[in-house]
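**Student:** sequence unknown, structure follows:
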């Protein structure tokens, strides 16, 4: 059987001709260009390179001798036809640094990737990716398609060593492209790529692809896809052609025109001075004045019956251990912005500088007195300012030589998966919790277990026995341990043990192993939960918060006190450097696929639900959209807490940095003010009717995704929750493009426009430029294409009766000199100080109320002494170099 495949190199078009022998079970292949130059010859399953001195005719004759009878003539007729049909054009490389001669420039690389000189195919360098743990270990680069592109050619050289296939046939060394539209959505599916396993020499892979109609961007990945081994890549190319096969010139960079943007005034705030923007009045001073947090009626309430919602941030790793001045300023700033909870995260990480163990080189058995003192003082400052503490226990602890942990060198940070069943790891978790939580804080004069400022805690961060991807990182002894536990469990249950390892059975979604994992994980959670109660912990306790949503995992966590989940929009890919890849797609244009709809499927009826990690990550340029969207729908869904990941600092920063740190993103911090008001005041109440998704804890349900039958858009229309064995609510008709909440207070469309029309908060977020958007008390007409314009009552009265309003107007922000790659999916230069803010040019026309004065506020939320004129009820903004205005209002004069 002959197979003919069109392929191409960087300079010539090739035809691959293969004859497959069913009896010998091998291919004989020839790759022939129009120029008749032979590149490779395959026979009897062994690849043999054509020697440079061997002529094309000699190669051809050697190949033809292998053919039988008339096959040679038929082959050459086919070659002639294909050689005439194929174009021979080539185009400039759209990839930046496709040969890795400039090191890592232009590429998003995983930690397992290195640019090396040893073994390069040609030139000085090539890319090597090597891993012993299956995972998504790929390099990537995105390219903006030139105007008129109809065809893209992928080519590149690859060699492999001991690449072992993962669970699926495509999980090998991989070279592949995908296409995306202007909203960052995948278009054209997943075109065929090149998948290679085993050990191979340098081989050229090339293929042409039709460009989908809506595509504006092409993304290349090269690496190991859930496989182990080593792969090398060199001379990677992406070329674009128009309808007539003419080569197109690539776009080399992209820089925003910021000539009319203004610099942020990053001078320190004086927190002793009153400010218009100061939400600390919504916080309890001191925290804990209403007693410990408890759970009643499926909600968080204090001991005295006071209900509470938590709006806050995470403080991470070494940032937790501040000096006293920074602790004071950080707590003051968070309180001013309305944060009433801080989650203390990654305190145990080995990479944290410092960490809670004082970065001891051989042991994590003892807590550092110096770090505890710093932690004590920050908790004390939080208590003073009305900020509650969410305490993490096991997060990213790297067990050390003296800890008595088996295979500690190769055990993953945080002991993911193993910490759920290994007895030594469970006992060490208890010891850490005991030492931390029974510690006496000399500043608050209480032990942590007796301090109501510490509001809740979790046992282990982002870990679950249901996470198939985590088993690949386990040392073999821990795989053997859980296999033995499964064998013992089956024997005790009197059930036949299925053949295979626990990870293999989990991959097969075996119902018996699903029940086993559920029972083991739940038993460990309950054991540690009971231990925490025995040492005096009084507050709610959660199990974990993995981003996957298997029913078995969520149900296991539901056996404790509340549900906690995590979700990110545009999480950086391949690492956390600004040069790593991001999609740069606005969430506001993908309502049904947003993180809101993802998290909403995991709320359990009758239990508090908190999201302790969420973010729309920088360098995505649309991230100011996130706070109001999250607060509005979180409030409508009646969630109990939203903690953005992460935060540091007591002042405005001179420069933006870090994919997650919102503390140095001024446009995000400004947008958090109206969002905090929405969430803390419950400005968007839950819808009157809830959709209840029913599921069972039967074995065949445990390995199903939570809420897999719930349309994403439903979470934008009414409250959604899950309940075991409840009557199934009929699924209502759900639109695909425009979503209006059941009570009419929220509207969100796929064109990228979100409107909130609540009594105390009214405004719009997204691509609202050039539109006239009506709320009950205001019409918003923005000229800035993407922005947020929001009116908030400052005296808690409905806007129609309020005397003071806050007008928030934010758009984008960049560092000075910040430069993107052509597709704006990576930074070539992350820029320098100062931060530049895009001005929002808009007109707000008040309805039913009359503005008597509009004060321009500075970046600390205080009056500057300057005002804006109000003509005919219209407030026109855009030249004031601020994102906040105070509007004094009175009822409109009756006609």
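**Tutor:** Received, thanks. Here the structure is a predicted model, which is why all the values come from computation and not from measurement.
**Student:** switch to C-alpha atoms for all contacts and neighbour counts from now on
**Tutor:** Will do.
**Student:** if you skip the residues just before and after it, what's nearest to residue 841?
**Tutor:** Spatially, and ignoring its direct neighbours in sequence, residue 841 is nearest to residue 878 (4.1 Å; C-alpha to C-alpha, 6 or more residues apart in numbering).
**Student:** mind listing what's buried in the longest helix along the chain?
**Tutor:** Counting by DSSP state H, the longest helix found in the chain is helix 511-534. For helix 511-534, a neighbour-count test (16 or more other C-alpha atoms under 10 Å) marks 511-518, 520-526, 528-529, 532 as buried.
**Student:** same thing with stretch 697-713?
**Tutor:** 697, 699, 701-707, 710-713.
**Student:** re the thing from before, the longest helix of the chain - contacts with which helices or strands?
**Tutor:** If you count contacts as 3 or more C-alpha pairs under 8 Å, 6 or more residues apart in numbering; DSSP states H and E, helix 511-534 packs onto helix 423-437, strand 454-460, helix 476-493, helix 502-507, helix 551-557.
**Student:** Tally up the residues packed near the spatially closest residue to residue 482 that is not a sequence neighbour, please.
**Tutor:** Leaving aside its chain neighbours, residue 482 sits nearest to residue 502 (7.1 Å; criterion: C-alpha to C-alpha, 6+ apart). Counted with other C-alpha atoms under 10 Å, residues neighbouring residue 502 total 26.
**Student:** One more: residue 77?
**Tutor:** Neighbours of residue 77 under the rule other C-alpha under 10 Å: 12.
**Student:** Doesn't it lie inside a strand?
**Tutor:** No - assessed with DSSP: H, G, I helix; E, B strand; the rest coil, residue 77 is helix; it does not lie in a strand.
**Student:** Okay, one more to line up with it:
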């Protein structure tokens, strides 16, 4: 682990759960005692869950808290490629939960809870059912293999559903031997997901089609499609064709709804009173995949970006955060249980935490969760990868800054709300996405976007969105909300802008001021800071830590990130060159988080400004002025 690091643990409730159970009130989250809830999270997954020693669990729980996280999603607990997993090592059946694996999860949950980190539990991720589990028509799915993954099939197979119900019942009723509480009744466990990245509407409906050589499953699917079409007076030949927009999207949402309702009833029977997500909007899905997701108490989405996101012109293409923006349904909380830069190592990956935090705060999202903190055992050095970023100096450098900005509301909620409200024929009949809509792409960095659920006779359970009490404007999906000659896109609050021609993001608020992207050959000025950085790609953030404005703050955090190139078990880090000028109290002195002073000669006070020579700071991602 890098040292020293800042300590944001005072932001957390210690222990997690001391304000009571979580609850959704409209599109906001509160604890039982009325305390508002907002989560900045990380995924903890796979081998990290079951092979990390308890002393390292406690150390990483403390570190996560210090870095500003207050939510951890437990993920890939059941995946077939993880050995051991929740079923043990090379288990012949997945009908039994392994006592040793449960003990490891108990230890993690207790350690995280003690440090003020809330828990999100996935119920089904990558479980590979065996031929000993009793799945009906197992051989049809297996095609000669000894185990099967059941995405898509879970929605129409009673035996697969029964196995999933049995698992989630046992899992949520399990008594944590350390806390003395079942997972279901522990107020620190705030959310569950029924099934990860498992939808019929855009991905796994195709697994059930006539050409997939699954005749018994296809027969069930086709019979259900015919029945739905006849009941609703729609064309049966269009209803079963899952790859087409139109009637099939209505039918597939209905199949998902039936399954979700049964799963939710079982979850609630365990005593769980927290947030339930069904699955996620992910992998290029259109808004037609949202209706069944509203059967939970919170809508969730996933999206992964690429290098150079800071340069995209929204008039011509979409960014990864735009795909998340269409998932914010009117009147419901919204989480992002997976986000990251999908390629590794992207030179500018350290910009992503700031981008996510800014967008989430401006849009009013409730729980962004990076994927992932660790997928490898946390007993020693980690191999560099974006799925185990615990030791990535690029990504970790910006996490405290992003957490502080988002959790403390340094970037304000947008002043104006646009509503994406097509009628049901367009909603289900067209592929409405950021890729197809210039209106979506050009508005979501300027103002808030919410998506309406349409009045849909074929789906009587779908609650049509009501907007009377909101100040909003209906989004024109075909209209560009940027002028043809625009080179920047800016928030309607004035809190940030992105100069996409220059590849630059600038944040300028009373308590956070930052510049990230391609900074060389220019001076970037905010209200109280001048950023003069010679590195081609970097991020620098100046923030108040004591709830004062930067100019009057008695404690300022400076966060730095540059390019970091992975080697076998470490990174080669490019030091930043240039200087900062910060208008703040003259009484402040620059120091490392665990030292009284920083490098000699790195700091001076001239003409009412703190001047910091970045090259003289030496190693380190964080410094204080205090």
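**Tutor:** Arrived safely, thanks for sending. For clarity, every value in this text was computed on a predicted model and none was experimentally measured.
**Student:** related to what we said a few turns ago, secondary structure and distance to residue 267 of structure 1 added to the buried residues of stretch 697-713 of structure 1, as a markdown table?
**Tutor:** A markdown table is the format used below for the buried residues of stretch 697-713 of structure 1 (DSSP: H, G, I helix; E, B strand; the rest coil; distance: C-alpha to C-alpha, whole Å):
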| residue | secondary structure | distance to residue 267 of structure 1 |
| --- | --- | --- |
| 697 | coil | 56 |
| 699 | helix | 59 |
| 701 | helix | 56 |
| 702 | coil | 54 |
| 703 | coil | 53 |
| 704 | coil | 52 |
| 705 | strand | 49 |
| 706 | coil | 47 |
| 707 | coil | 48 |
| 710 | coil | 48 |
| 711 | coil | 47 |
| 712 | helix | 43 |
| 713 | helix | 43 |
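**Student:** which one of those is nearest residue 344 of structure 1?
**Tutor:** residue 706 (28.1 Å; C-alpha to C-alpha).
**Student:** how about residue 602 of structure 1, what's its partner in structure 2?
**Tutor:** Using TM-score structural alignment as the criterion, residue 602 of structure 1 maps onto residue 327 of structure 2.
**Student:** nope, residue 448 of structure 1 is what I meant
**Tutor:** In structure 2, residue 448 of structure 1 lands on residue 183 (TM-score structural alignment).
**Student:** I figured that match was touching residue 173, is that so?
**Tutor:** Yes - between residue 183 of structure 2 and residue 173 there is a contact under C-alpha atoms under 8 Å: 6.2 Å.
**Student:** Show me which of those two is the more surrounded one.
**Tutor:** When residue 183 of structure 2 and residue 173 are compared for neighbours, residue 183 comes out ahead with 25 against 19, by other C-alpha under 10 Å.
**Student:** quick one: contacts for the more buried one?
**Tutor:** 171, 172, 173, 174, 175, 176, 189 (C-alpha atoms under 8 Å, 6 or more residues apart in numbering).
**Student:** now do 6 Å
**Tutor:** Applying C-alpha atoms under 6 Å, 6 or more residues apart in numbering, we find residue 183 of structure 2 in contact with residue 172.
**Student:** Translate residue 556 of structure 1 into the numbering of structure 2.
**Tutor:** Using TM-score structural alignment, residue 556 of structure 1 pairs with residue 292 in structure 2.
**Student:** That match contacts residue 257, doesn't it?
**Tutor:** Yes - between residue 292 of structure 2 and residue 257 there is a contact under C-alpha atoms under 6 Å: 5.2 Å.
**Student:** Residue 49 of structure 2 maps to what in structure 1?
**Tutor:** Counting by TM-score structural alignment, residue 49 of structure 2 lines up with residue 320 in structure 1.
**Student:** can you check residue 521 of structure 2 too?
**Tutor:** Alignment note: residue 521 of structure 2 maps to residue 770 in structure 1; criterion TM-score structural alignment.
**Student:** count of neighbours near that match?
**Tutor:** Based on other C-alpha under 10 Å, the number of other residues close to residue 770 of structure 1 is 14.
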